[in-house]
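> Sequence first, then the predicted structure:
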Amino acid sequence: MTTSAPSTRALSSTRALSSAQGVWLVAERELSTKLRSKAYLISTAILLLMALAGVIWAGVSSANPSSTPIAATSEASAVLQDADGFDVTEVADRAAAEELVTDGTVDAALIDDASSPTGIVVIADTEAPQSLVMMLSQAPTVELLNADPANDGPLRYILGIGFGVVFMMAAMMFGMPVATSVVEEKQTRVVEILLSAMPARVLLAGKVIGNTILAISQILLLVAVGTIGLIVTGQTEVLAGLGGPVAWFAIFFLFGFILLAAMFAAAGSMVSRQEDVGATVTPVMYLTMIPYFLVIFFGDNPVVMTVLSYVPFSAPVGMPIRLFFNEAEWWEPLASLAITLVTCAIVVLLGAKIYENTLLKMGARVKFRDALRR
């Protein structure tokens, strides 16, 4: 059975190492174990390919917008001269237009008809295209004195999914193994050898730092792939707008992941069997998933988004979105980061205490109240 802990031979020669050296020894082992895993390398490659494909697809879609096929007589087609999004096929008369609509060649037909109040009739099979009807409608000019920045349509939704999925997947991919490796070390009694060579906090710090390096490296790879894709597809304007939000996302992600990794390690130390680890990590999973869904469902609500951008578990997703749409003042990300740092310090200290107190406890699952007691 493989374990993410340093080998006993390595530990026997490192009893006199400093805390920093012990931390790096454990972190190095975490890194080497992951990088030798074929499953990790394949999943990372698939993730990068999916990110690149998504960027290229978005670029191709924006460069080649879909058009609605329309049939029109010569006189009626004059109405569509300045309209975008329509592929017009000119027909001689109503009969030819109806034939194209019936066989599905076009979605609708536009013909001139003197009996119509507007002089034009739209012919469709079961339903007329809304884009065509709206284009022909005479709507008044609308001027907004206080435009709502929250109505940014699909882009806000796409950004929420993008930032949220990256944060949630990284937390699951690198946070959950921290908990399972702790349980594995307890089951195999390797933890007793580890604690004879280094303090529990050094062991915890090494695990957190090693997996944090892996997670941040994956984020940087995704950023690099996304940047290349945007440049290749000519989406330089989107790239320029995403620069700042992505940088803040990386910063928030760093401390947010450290916070979650410490919680995963503490949750793993409270049980002695792999079968029981799900019960203790479930609350941590909820803290990772719930903010993601809140950002998706309430992305167009400025009040909810403002609150979520200050909550440490959702700030990595909420704050970059607000920054992209210029909804946050210059000081807001700094204030949110300060809250995240304070929360991170408190949770890491609390997680380290639980980790120390429960790491050598075997048998039934340790309750949270008992885990805080030495």
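That came in fine, so what should we check first?
> going forward, measure contacts between C-alpha atoms and count neighbours the same way
Noted.
> Wait, Val88 touches Ser74, no?
No: look at Val88 against Ser74 with C-alpha atoms under 8 Å: they stay out of range, at 10.4 Å.
> Among those two, which residue is more densely surrounded?
More crowded of Val88 and Ser74, by other C-alpha atoms under 10 Å: Val88, with 19 against 16.
> List the contacts of that one.
Applying C-alpha atoms under 8 Å, 6 or more residues apart in numbering to Val88 gives the contacts Pro69, Ile70, Ala71, Ala72, Ser77.
> Kindly report the same for Val182.
Ala265, Gly268, Ser269.
> Quick check: the last one touching Thr358?
Yes: between Ser269 and Thr358 there is a contact under C-alpha under 8 Å: 5.8 Å.
> Let me know the secondary structure of Asn146.
Following DSSP: H, G, I helix; E, B strand; the rest coil, we place Asn146 in the coil state.
> out of everything not next to it in sequence, what's closest to Ile161?
Ile296 (6.7 Å; C-alpha to C-alpha, 6 or more residues apart in numbering).
> again with Val122
The shortest distance from Val122 to any non-neighbouring residue, by C-alpha to C-alpha, 6+ apart, is to Leu110 (4.8 Å).
> Please compare the first structure with the one that follows:
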Amino acid sequence: MTTTLPSPTGTTTPEEAAEGTRGAWLVVMKREIVVRALNKTFLVGLLVSVVIIAALAAFMAWQGSKTDSFTVAVPAGDTAATAAVESAASIPEAQGGGAELTTLEVPDDAAARTALAAGDADAWLHPAAGSADDGWVLTGEADPDSTLTRLLTAGVAEQTLATNAEAAGTTTAELTAGGTLTTDRLDGDAVDSQTLFFASFALALLFFLGALGSGQMIAGSVVEEKQSRLVEIMATAVPLRHLLAGKILGSSVVALAQNVVFAAVGLVALSFTPTASILPSLSTSLLWFVLFFAVGFLGLAALYAVAGALASRTEDLQHTTTPMTMAVMGVYFLTFSASGTFETVLSYVPVASVVSMPVRVLSGDAAWWEPIVSLLILAAFAVVALLVSERAYRGALLQTGGRIGWRSALTARA
């Protein structure tokens, strides 16, 4: 074991000072992680967010698995009406949907109206003007359910076609031969637009929660240490750039871990929903999101740390962090609603690319090299933000007496 002896004069040499502070950033980083991990507000917020994500997924699973049941009143002995309901009932089963239709035979119109009023039937299917040749009418206590109306419209059309085909001495199959329609898409296994919108909203929300919550925590930590004059004591033992590096890395680790937890809970929850088929594509997109967030948040964390250093009191934070908050909110609102060329452009713009590029990867719109180029651009932004923020942080941290501007911070001697 090697022991460093003090200099004969009793003072610390530059070499000894450098050796003592070389790992200061690591100590600060560990402190930031521990303090954040033990913060009750953070832990409660994390738990609430996880519960909300799980609850939303549970609601989606319930919505996807629930079956709507309808009772349709039909005239007693009317085989055409009964056949129309049976045809309508077979449509959800063929399409993988969830709806069940049953018939309730009624002797006359008065009995049908009574069944509707009593809630024994959801709708009453009967011939118009007393004859099926004039078409059919679907009557409800109020407007009939839209799903039921859609199914019975198709069921009536199918039954009518079968009746007319039989009268013409042919069959429905012969009349509809060659009339089937299938769908195809040029982009292969890309997800549908509704799922893509949901995924983009979820990624934008993850970015918003992680960037805003952790960023505000960094700024608050800096201004608290500055307002209590604790930073002046710390500055005598730890170089300010080490203090900044430790705060940035510690907060980045916590923010990234938080998003990983959210993403993992979301993926597990989605596995129980009808969208489980897109999990492989979504997992790849989430991996890109985590990588982009890890790089982009380094720059954001540095800027938030400067926002805290520019303030002299906690009350000043609202003013100094406003530009960052507006930028984060702008990314949130723009990215989940973007599409087409605008989304392509955003996928190369720091920090919007944290959300937009993973969404394009999920949609299959991005070539293999595009995420790499976008990530390099984001990394360049993070480096520039770190360099500028380090200079402003050192220039503003030890200044007191009111809010400090960026120009003053960058030109101050540190």
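Perfect, I can see it now. Since the structure is predicted, the reported quantities are computational estimates derived from the model, not experimental observations.
> ok, back up a step: per the alignment, the residue nearest to Val122 of structure 1 corresponds to what in structure 2?
Aligning on TM-score structural alignment places Leu110 of structure 1 opposite Leu125 in structure 2.
> Go ahead and confirm that match touches Gly135.
No: in this structure Leu125 of structure 2 lies outside contact range of Gly135 using C-alpha under 8 Å: 10.7 Å.
> Look at those two and report which has more neighbours.
Set Leu125 of structure 2 next to Gly135 and count neighbours by other C-alpha under 10 Å: Leu125 wins out with 22 against 14.
> In a strand, the more buried one, correct?
Yes: assessed by three-state DSSP, Leu125 of structure 2 belongs to a strand.
> contacting residues around it?
Applying C-alpha under 8 Å, 6+ apart, the residues contacting Leu125 of structure 2 are Val72, Ala73, Val74, Pro75, Ala81, Trp136, Val137, Leu138, Thr139.
> doesn't Thr71 of structure 2 fall inside a strand?
Yes: counting by three-state DSSP, Thr71 of structure 2 is found in a strand.
> Looks like it contacts Ala123 (just checking).
Yes: contact criterion C-alpha under 8 Å: Thr71 of structure 2 and Ala123 qualify, at 6.9 Å.
> Could you check which of these two has the larger neighbour count?
Remark: of Thr71 of structure 2 and Ala123, Ala123 carries more neighbours, 29 against 19, as counted by other C-alpha under 10 Å.
> Quick check, the more buried one in contact with Gly140.
Yes: counting by C-alpha under 8 Å, Ala123 of structure 2 sits close enough to Gly140 to count as a contact (4.6 Å).
> okay, and the common contacts of these two?
Leu116.
> Please pull up the equivalent of the residue nearest to Ile161 of structure 1 in structure 2.
Looks like Ile296 of structure 1 aligns to Phe336 there (TM-score structural alignment).
> and if you look at Leu372 of structure 1?
Looks like Leu372 of structure 1 aligns to Leu410 there (TM-score structural alignment).
> What is the burial count for that match?
18.
> how close does it get to Leu310 of structure 2?
11 Å (C-alpha to C-alpha, to the nearest Å).
> Which neighbours do these two have in common?
Common neighbours of Leu410 of structure 2 and Leu310 (C-alpha under 8 Å, 6+ apart) are Ala396.
> Thank you, goodbye.
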